[in-house]
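**Q** Dropping the sequence and predicted coords here.
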Amino acid sequence: MNALSSSIAENEAYLRAQFAGCSDIVFRSFKLKDGTLLLLVYVDGMTKMDNVEDHILKPLLFDGLPRGIDRLQTLAETIQREWLPLSNVKTDQSAADLVTHILQGSLGLLADGEAAALVAQVQGYEKRSIQEPQKESTLRGSKEGFVEVLRTNTSMIRRRIVHPHLKMESYTIGSYTQTEVVLAFVQGLADERVLADVREKLGKIETKGVIDSAYLEEWLEGSSFSLFPQIQNTERPDIVTACLLEGKVSLIMNGSPFALILPITFWSGLQSADDYFERFVFVVLTRTIRYIMTFVSFALPAIYVSLSTFHPEMIPSNLMISIATARESSPFPTVIEVFLMMFIFDALQEAGVHLPNQLGPVVSIIGALVIGQAAVEAGIISTPIIIVISLTGIAAYTIPRYSATLPFRLIRYLMLFISGFLGFVGFAFGLIFLLIHLVMLDSFGTPFMSPVAPFDGKRIKDLIIRFPFWMKNGRNMKE
């Protein structure tokens, strides 16, 4: 059945067949004073029944249809003009479109003798209130975070960019989920080539459904097998706003509190929102510390293994004697010790993430203290290893975005093993291959290592030194 029939009995039979076994679908039939037969169809729990009863049922039951009205299109016009709380009303002539709208929470109203249905958007399902983002909390700045409702999220962006050039194009993805995705950009600032690429990729997505924006991320990325994400995700509407004003593009999905931002660079994952809320003179210190600690987070274990195993002459004599004394009773090679402690550290971190909030920190701290102390006292692990792994873990926590820490966790193991076999030669080869990969990578046409490679003198101003906003002509170049 492609089009609705003028017989309400046929339409009801089709809808009941489509919704067979769906106990939450409600069918309500009633007659008006003049004998007109009407049918209401909606999803229980997704529709505001107060609006339906006050603005549809009561006027129709007590007053009936206005005199002279004999077509549903006129009924829709009457509702739009007289029942203002239900101003978002339209007609459907396609049976498939009617089914989709009902499942999305709209109310379907059919009248006998009409080959069309009135659809009123009166969604009323429960939703989470706006709260501060947990993963991207800041000391200063907005405390608003995205929620799972699309229009709530787009309204937070619209409140911040009060300009008609802010465009929001809607797409529906997923044959089963029918998920609405909004492509947001500022016309005149966004790169048309990036927009064309994103539109093309969105149009080619063929899947049963998308549950979260992470699904879209994997569909849109150009180098899916790279360790480094080419799309940034965020819960903060102020970050999305800043990126849109820089000429970037954002994807906001219904059902997900994470918006996607593209294109990005390697440095985007190492910059925090607090960098733009605190005085610019202090940002130089914090960014310098962050960049150094990022290198430490994946290189320190490999450097320690290379020095202590292959190049002990590069370590001061007194320090080397202390390390050798501490390792005297250890039964394992240095590389095995480091690997064991790194593995245990990551296991404790993963356990802390998935345990309830009350137990997670307790298990992580107690587990690290107890296991570390017991391993040292038993002579299984040497004390310098504990220091190296602890410093490595602390360095990883200085990276502001969780998604940016994941590649370095894996690179840490790769650098460790290649250094365990070849020493500093292996470490150098690993670092060279890593840099080659980063330089060859791009995000929707933007070189991943820009503005360093290729060098861009204008954009590099915001790499380590954040210049005052008044020196950037009003554009917050956060790349």
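**A** The structure has been received and is ready for your questions. Computed from a predicted model, the values in this text were never measured in an experiment.

**Q** C-alpha only now, for contacts and for neighbours.
**A** OK.

**Q** The longest helix seen in the chain packs against which elements?
**A** Ordering each helix of the chain by length in residues (DSSP state H) puts helix 280-305 first. Helices and strands touching helix 280-305, by 3 or more C-alpha pairs under 8 Å, 6 or more residues apart in numbering; DSSP states H and E, are helix 334-354, helix 383-397, helix 402-422, helix 424-440.

**Q** tell me what the first one is packed against?
**A** Spelled out, that is helix 334-354. helix 280-305, helix 360-377, helix 383-397, helix 402-422.

**Q** Kindly recompute the last result at 7 Å.
**A** helix 280-305, helix 360-377, helix 383-397 (3 or more C-alpha pairs under 7 Å, 6 or more residues apart in numbering; DSSP states H and E).

**Q** Which residues does the second one contact?
**A** To tie it back to what came earlier, the one meant is helix 360-377. 348-349, 351-353, 381-383, 386 (C-alpha atoms under 7 Å, 6 or more residues apart in numbering).

**Q** For it, which residues meet the burial criterion?
**A** By 16 or more other C-alpha atoms under 10 Å, the buried positions in helix 360-377 come out as 360-361, 363-364, 367-368, 372, 375-376.

**Q** this is the comparison structure:
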Amino acid sequence: MVLSKLKMEASNQPITKDIDQNKSDFKKAFEKCSDIVFREMNSHRKIRILLIYVDGMIDVELIESNLLKPILFEGQAQGFGAIGDITNMCERELYSGLQVKKLSDFDEIAEHILKGDLAILADGEGVACVAQVKKVPTRSIEESTSEPTLRGAKESFTEDIRTNTVLIRKKFATTKLKLEAIKIGKLTKTNVVVAYIEGIVDPNLLDEVLARINRIEMDGIFESGYIEESIEDTHFSPFPQMLNTERPDVVSAEIMEGKVAILTDGTPYVLVVPMTFWSGLQAPDDYYERFLYVFLNRTIRYFFSLFSVLLPSFYIALTNFHQELVPSKLMISIAALRERAPFPTLIEVLMMEVMFEGLREAGIRLPKTIGPLVSVVGALVIGEAAVRAGIISSPIVIVVSAAGIASFIIPRYRFGIPLRILRFPLILLSGLFGLFGLVAGIVAILIHLVQLRPFGMPYLSPVAPIAGQWLKDWWIRWPYKITKNADQRRKGGNA
């Protein structure tokens, strides 16, 4: 609201040399903004000075010790010769500990004030000195809650973008790590940083990412999800096309592979592009543990991911259409348990799936102290009551519960969402056409995945198309010594 008013009333307007006129203009622009402070004082040479800042967003102690004390009492430092005005003192950085610069554009000064900087205006000077004295309350660096690991770094990103860039910068002692700053949002002017390693990143990928970000036209950007939805290739695919993470080690590893990271001020989640299908099934622990453990964990993870999607559909297809594929004793047991059930198997599975998803969502939205309790106890109580009442047969409860629990093994929560979504159309196809419908649904999903190319990279890479040099980190993560020697031999052969 304030920025819109500034742009309408003072577009490209320079400030004047009259401090009273400047004060009047800024007060008019910041009308009804009770958090904007206007503080007027006289310097040691009786020059009128006006300070403008947002209350609660600046470091008061830093201002008093490094700014007000020299201006009001000490004057200019010795040995610098004659300095005619306050802004020249700022420009020559005579205020220790402050990063300052001179600005004359009204809009630009107002934007810096709203971002937490201090504006210093002196009577008789047509420029303002802007000092970076921001001190906004921020959350401390903590362990990641959405991507916990048993081994590795325990730090995660915060809502402050400068803290996040530091967490990445400290992992690379090279000037090739580039952090390009962009501002997005007509009203919010949100700071966005694009991180990559020069010489490793594909220039075409980098140009495409920067072009898409610069084309974003929105009034406000409050989270990286706004950017993700604005620059993704297709909006109608259930699969995420950008990896989002709050772990600095994951981001650092991804940009070392030539990918691009997008950091957004105000959120701890960083976007990484491009993303592949297998990235969603890989966990940070895969690169900290011995490769034999990783192979076992990935095998279990891939199997249970497939198990969670196909088990309900497979059960419906077998019990309704292909009973000959089920052992006779098992089929008789299932038929006996379903004897009292009033609904067809398809309706039972859909009812239990919807109930399970509702309990899962309730566990997320409720307070942490009671959320897990409600989801676990609710599932047990409702399932037991439904079976005793004869509404649902016990095999359905077992199948749906097993599929739901298997979906929890997926390390990234957002990647589990499309697998849960696809479970429902596969259930419908199996309930209507049996195994033929299930196979048709699987083929349709595979066709979609093969055609999906976020930022030009095949989504199923390195499996489809096959990229031999990357297959060593697809299912089996070979020891680093072997992969390093293989890379050296390959490079030597190419040379």
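**A** Looks like it arrived, so ask away. All figures in this text were calculated on a predicted structure; none of them were measured in a lab.

**Q** TM-score for this pair?
**A** The TM-score (TM-score structural alignment, normalised by the length of the first structure) is 0.97; 473 aligned residues with a C-alpha RMSD of 1.3 Å.

**Q** what's near enough to touch the residue nearest to the spatial centre of the first structure?
**A** Using C-alpha atoms, centre = their mean, the residue of the first structure that lies closest to the mean C-alpha position is Phe258, 3.0 Å off. Residues in contact with Phe258 of the first structure (C-alpha under 7 Å, 6+ apart) are 146, 213, 233-235.

**Q** now with 8 Å?
**A** Applying C-alpha atoms under 8 Å, 6 or more residues apart in numbering, we find Phe258 of the first structure in contact with 146, 213, 233-235, 252.

**Q** what lines up against it once you look at the second structure?
**A** Here Phe258 of the first structure is matched to Tyr269 in the second structure, going by TM-score structural alignment.

**Q** hmm, back to that, in the second structure, what stretch matches the longest helix of the first structure?
**A** Taking TM-score structural alignment, helix 280-305 of the first structure hits residues 291-316 over in the second structure.

**Q** The matching stretch vs the first structure, average offset?
**A** Taken against the first structure, stretch 291-316 of the second structure registers an average deviation of 0.9 Å after superposition, with mean C-alpha distance after the TM-score superposition for the first structure.

**Q** Could I get the buried residue list for that stretch?
**A** 291, 294-295, 297-298, 301-302, 304-305, 307-316.

**Q** Return the member of the contacts of Phe258 of the first structure nearest to Asp442 of the first structure.
**A** Nearest to Asp442 of the first structure among these: Asn233, at 16.9 Å, using C-alpha to C-alpha.

**Q** Show me where the stretch 1-150 of the second structure has its strands.
**A** 36-42, 48-54, 100-103, 118-122, 128-131 (DSSP state E, counting those that start in this stretch).

**Q** whereabouts in the first structure does the first one align?
**A** Pointing back at strand 36-42 of the second structure there. Mapping strand 36-42 of the second structure onto the first structure (TM-score structural alignment) gives residues 25-31.

**Q** Look up the average distance of the matching stretch to its aligned counterpart in the second structure.
**A** Averaged out, stretch 25-31 of the first structure is 0.6 Å away (mean C-alpha distance after the TM-score superposition for the first structure).

**Q** how about Phe157 of the second structure, what's its match in the first structure?
**A** Phe157 of the second structure maps onto Phe146 in the first structure, by TM-score structural alignment.

**Q** How about Arg169 of the second structure?
**A** By TM-score structural alignment, Arg169 of the second structure lines up with Arg158.
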